[in-house]
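**Q** mind folding the following:
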Amino acid sequence: MTVQLDPVVQEFVEALNANDQDRFKAVLTDDATMSDDGVERNLTQWTDKEIFGGNGHLEVESAAAGGTELVADYTNSRWGSMRTTWRFTVRDGKVSRFETGQA
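**A** Here you go, the predicted model:
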């Protein structure tokens, strides 16, 4: 079964999984924000630590809300693998906010 994602969210996931920081940053608005388990985080610091510094990988399990709300297995070298939720706000063809946390 293929999970249908919003095209912008698809690009976010592909950039994350490719560990491509430039491609990842290109899919975000200049003022993008994020939260982790309901706590606002500094997006640059969080992604450097949890994604790029930790070899993050996102395996999407299911999607809802037009492909902007995901349930996925997220794996990185810091925490191992965990079931997570991801919610994206897409504005002008880019991600302006994402919220993640344990499912």
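
**Q** alpha carbons only for contacts and neighbour counts from here, please
**A** Fine.

**Q** could you point out the longest strand in this structure?
**A** The longest strand of the chain (DSSP state E) is strand 80-91.

**Q** list the buried ones in that one?
**A** 83-90 (16 or more other Cα atoms under 10 Å).

**Q** what lies in contact with the next helix or strand after that strand?
**A** Proceeding N to C from strand 80-91, the next assigned helix or strand is strand 94-102, under DSSP states H and E. Residues outside strand 94-102 that contact it (Cα atoms under 8 Å, 6 or more residues apart in numbering): 8-9, 12, 27-38, 82-90.

**Q** and this one, please, so the two structures can be compared:
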Amino acid sequence: MPIQTAKLSDPAVRAFVTALNSHDRDAFRAALAPGATMADDGSERDLEDWTSREIFDSHGHMEVEKETAGGRGLVARYRNDTWGEMRTAWRFDVDGGKVTRFETGQA
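**A** A predicted model of the protein is given here:
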């Protein structure tokens, strides 16, 4: 049973997922701290390039199945037009109510 985005525990993670699923680039950027970083499958990625390609240009969508680490870890079914659907794990670092880093990969 998926967890409704509005019920995600961590407000910064909730803002991140809400913006991702609504394809709102401005809200997504607002959920991130200045200088935020990310990794995909253990490799550092350029955040702007990766999010454009994997989220916004390919209609990414996250359906959260489980929260861990007080809401800063998620297991989700992630889908986009490029890769289809896969089970993914997400880990977030948050400071001052903003996501400073996120890491994702196959779960």
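
**Q** picking up where we left off before, post-alignment, the longest strand of the first structure versus the second structure, mean distance?
**A** By mean Cα distance after the TM-score superposition for the first structure, the fitted strand 80-91 of the first structure averages 0.2 Å away from its aligned residues in the second structure.

**Q** that strand aligns to what range in the second structure?
**A** Here strand 80-91 of the first structure aligns to the second structure at residues 84-95, judged by TM-score structural alignment.

**Q** can you list the residues that contact the longest strand of the first structure?
**A** 8-9, 29, 68-75, 95-103.

**Q** same thing but at 6 Å, please
**A** Strand 80-91 of the first structure is contacted from outside by 68-75, 95-103, using Cα atoms under 6 Å, 6 or more residues apart in numbering.

**Q** which of the residues you listed are buried?
**A** Buried among these (16+ other Cα under 10 Å): 68-75, 95-101.

**Q** quick one: which of those residues is nearest to residue 19 of the first structure?
**A** Closest to residue 19 of the first structure out of these is residue 75 (12.6 Å), distances taken as Cα to Cα.
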